[in-house]
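Trainee: Sequence and computational prediction follow.
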Amino acid sequence: MKATIQQKLTEIEKAYGIKILYSCESGSRAWGFPSPDSDYDVRFIYSRPIEEYLTIKPKKDHLSFPINDELDIYGWDISKVLHLITKSNTTPFEWLQSPVVYKEDTTFKDELWTLCQSYFYPRNNIHHYLGIARGAMETMQGEDIKIKKLFYVLRPMLAAWWCAEKNTIAPMSIYPLMDLLTDDLRKKVLSLIELKSTANESYLIEIDQDIKTWIDRTFDYCMEVSLQLAKKDFDQKISDEFFRKAILI
């Protein structure tokens, strides 16, 4: 599948006259808990010819494509990515940590990751992750929840907790995040990962009571921590400098 994805990316570059600077897997395959029917969530960052940035005509800052043959592909212009980074948006933070990379300019990736550290603000990230977890919990059917949705609670809760406790960008993979858990809870989550590897994403499961208690307590704790953090604004100067350099690559 990797070769197929890389060929698709090459075709996109030629069809749209862009340069893909970085492309990776996002979603369950990168988070560490794929199901047998998981899609391939391919994401990429691209730049356009410099003259297209030097115009007053509005330009679309993203490319999206219909899901086809298990492939879910979309990309963001480097201008959009940098704008989101200056807002401490979690998505670029995650993409740059993906363990599955399809295309990359190593220098670009490393320098962009370094830039991300300057714009990390735990409150924004905590709220992002808590929002995902809350939305997934709302899909519960009585005491049951789809196993896919359960992991849309577990990983975001762990990531929010990481940001609250360590004041650093949360790892993308669930495995280092689980270092925060007690041995008992870690074993239970590992068992769920094993189950998910053999079950379809729509498989219904009852949430373990210990896990449910941990979710509720951690949600409240992370919200409390985030509300104690003052609002923070970032200087965009270094991101502007990065942008000018990136479009000249």
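Mentor: Good, I have the coordinates.

Trainee: going forward, measure contacts between C-alpha atoms and count neighbours the same way
Mentor: Will do.

Trainee: what's the spacing between Glu224 and Glu52?
Mentor: Glu224 is 45 Å from Glu52, where distance means CA to CA, to the nearest Å.

Trainee: try Phe242
Mentor: Phe242 sits 17 Å away from Glu52, going by CA to CA.

Trainee: same question, Ile78
Mentor: For Ile78, the distance to Glu52 equals 13 Å [CA to CA].

Trainee: and these two? which has more neighbours close in?
Mentor: Neighbour comparison, Ile78 and Glu52: the larger count goes to Ile78, with 22 against 12 (by other CA atoms under 10 Å).

Trainee: Use this one as the comparison:
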Amino acid sequence: MAGVGAQEVVVSLEVPDLSEVVAEQSHGLLFATVSGAHLYGFPSRDSDVDLRGVHVLPLTEVVGLKHGPETKERMWVRDGVEIDLVTHDVQKFCRLLTRPNGYVLEQLLSPLVVHTTDGHRQLVELATGCLTSRHAHHYGGFATTQWRLFEKTGEIKPLLYTFRALLTGVHLMRSGEVVAHLPTLLEKLDGPEYLGPLVEAKVLGEHRALAGVDARPAPERLEADLAHWHEELQRARESSELPHEPPAFDEVHDFVIRTRLGQVGG
């Protein structure tokens, strides 16, 4: 499934049947999608499955003194695969959606759909009106955090996360399209050629070290490319036609109310 502004890529997913996980949830879900390394296009053989979604608290858990969980988290192993499940209540998710938060955009627009509803489809359509030039700050900041982690650990994973974030941000600023899939981004933006082999190398292990890869780039090349793509992100933000504030804020507000009142199909 791909909505307006979503990435138009085909991503395969080899995981256990996750529909049973959805059915087990105590609160109804508007949607559930797969995020993380599977969405980004570089899962390892031992990667966990990052399952993300939106649940809807009933009025009885919102209007009284006892408030239901805004965020629900659980990690467990199913059929030999570790599953990391995080869902937000619709109000919290939509609050994040109207801020420059790339995480929730990618979760909402992920083509790896485990569970969908009419409410999900409506929210996907609203997503275009939530894209702003300020999302560049999110992706630049996330890239900086992951680079520091790479400097500390020397692992391939945070290095791929670094460039994935930068390329996603650049492409979003230029096109208004959310693409989180690194192999697709490398084709669209002519990204560093060594990232393709590193994606293949990461398949062998979630925490594989860059030092163990024969075709690894020199540190000077990595630092030069890091600086280049940070600069590209800054230039793309400055020239972006995306608005500074989300024009769909009022529509998303109305969506939350209608969903809470049971007027949006689940």
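Mentor: Great, that's in hand. This one's a predicted model, so the numbers in the text were calculated from it and none came from an experiment.

Trainee: in the second structure, which residue is closest to the centre?
Mentor: With distances taken as CA atoms, centre = their mean, Glu106 lies nearest the centre of the second structure, 3.4 Å away.

Trainee: What is the equivalent residue in the first structure for it?
Mentor: Using TM-score structural alignment as the criterion, Glu106 of the second structure maps onto Glu94 of the first structure.

Trainee: Give me the nearest residue to that match, chain neighbours excluded.
Mentor: Nearest residue to Glu94 of the first structure, sequence neighbours excluded (CA to CA, 6 or more residues apart in numbering): Met172, at 5.3 Å.

Trainee: and the counterpart of the one you found in the second structure, how many residues sit next to it?
Mentor: Alignment note (TM-score structural alignment): Met172 of the first structure maps to Ala180 of the second structure. By the measure other CA under 10 Å, the count of residues near Ala180 of the second structure is 31.

Trainee: how about Ala180 of the second structure, what does it touch?
Mentor: Counting by CA atoms under 8 Å, 6 or more residues apart in numbering, Ala180 of the second structure makes contact with 7, 39-40, 106, 164-165, 168.

Trainee: and what of Gln236 of the first structure?
Mentor: Thr86.

Trainee: now swap in Val203 of the second structure and tell me
Mentor: Taking CA under 8 Å, 6+ apart as the test, what Val203 of the second structure contacts is 42-45.

Trainee: residue in the first structure matching it?
Mentor: Using TM-score structural alignment, Val203 of the second structure pairs with Ser197 in the first structure.

Trainee: Strands along the first structure, start to end?
Mentor: 19-26, 40-47, 62-64, 71-77, 101-104, 144-146, 204-206 (DSSP state E).

Trainee: Need those strands in CSV (columns: distance to Pro176 of the first structure and mean neighbour count).
Mentor: Output for the strands of the first structure, formatted as CSV (distance: least, CA to CA, whole Å; neighbours: other CA atoms under 10 Å):
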stretch, distance to Pro176 of the first structure, mean neighbour count
strand 19-26, 17, 22
strand 40-47, 21, 23
strand 62-64, 31, 14
strand 71-77, 26, 19
strand 101-104, 19, 18
strand 144-146, 24, 19
strand 204-206, 24, 17
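
Trainee: Of those strands, give the one that comes closest to Leu248 of the first structure.
Mentor: Closest to Leu248 of the first structure of those is strand 40-47 (CA to CA; 9.0 Å).

Trainee: what packs against the closest one?
Mentor: strand 19-26, strand 71-77, helix 78-86 (3 or more CA pairs under 8 Å, 6 or more residues apart in numbering; DSSP states H and E).

Trainee: Determine the number of other residues adjacent to Ala160 of the first structure.
Mentor: With other CA under 10 Å as criterion, Ala160 of the first structure counts 30.

Trainee: go on, the one 4 residues further on?
Mentor: The number of residues packed around Ala164 of the first structure, counting by other CA under 10 Å, is 22.

Trainee: List the residues that contact it.
Mentor: When contacts are counted by CA under 8 Å, 6+ apart, Ala164 of the first structure touches 122, 126, 222, 225-226.

Trainee: Tell me the most packed of those, by neighbour count.
Mentor: Ile126 (27 neighbours).

Trainee: what lines up against that one once you look at the second structure?
Mentor: Using TM-score structural alignment, the equivalent of Ile126 of the first structure in the second structure is Ala136.

Trainee: dump the residue contacts of its match.
Mentor: Contacts for Ala136 of the second structure were tallied using CA under 8 Å, 6+ apart; they are 169-170, 173, 233-234, 237.

Trainee: What about these, which are in helices?
Mentor: Judged by DSSP state H, helices contain the following of these: 169-170, 173, 233-234, 237.

Trainee: can you give me the end-to-end distance of stretch 116-124 of the first structure?
Mentor: 13 Å.

Trainee: ugh, wrong one, stretch 168-187 of the first structure
Mentor: 25 Å.

Trainee: Return the set of buried residues in that stretch.
Mentor: The neighbour-count check on stretch 168-187 of the first structure (16 or more other CA atoms under 10 Å) flags 169-175, 177-178, 185-186 as buried.

Trainee: what's the farthest-apart pair in these?
Mentor: Greatest spacing in those, by CA to CA: Ile169 and Leu185 (22.7 Å).

Trainee: hmm, back to that, now render the strands of the first structure as JSON lines, adding distance to Met137 of the first structure.
Mentor: Formatted as JSON lines, those follow (distance: least, CA to CA, whole Å):
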{"stretch": "strand 19-26", "distance to Met137 of the first structure": "21"}
{"stretch": "strand 40-47", "distance to Met137 of the first structure": "23"}
{"stretch": "strand 62-64", "distance to Met137 of the first structure": "28"}
{"stretch": "strand 71-77", "distance to Met137 of the first structure": "24"}
{"stretch": "strand 101-104", "distance to Met137 of the first structure": "31"}
{"stretch": "strand 144-146", "distance to Met137 of the first structure": "8"}
{"stretch": "strand 204-206", "distance to Met137 of the first structure": "12"}
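
Trainee: Show me what Asp254 of the second structure aligns to in the first structure.
Mentor: Counting by TM-score structural alignment, Asp254 of the second structure lines up with Glu241 in the first structure.

Trainee: Noted, bye for now.
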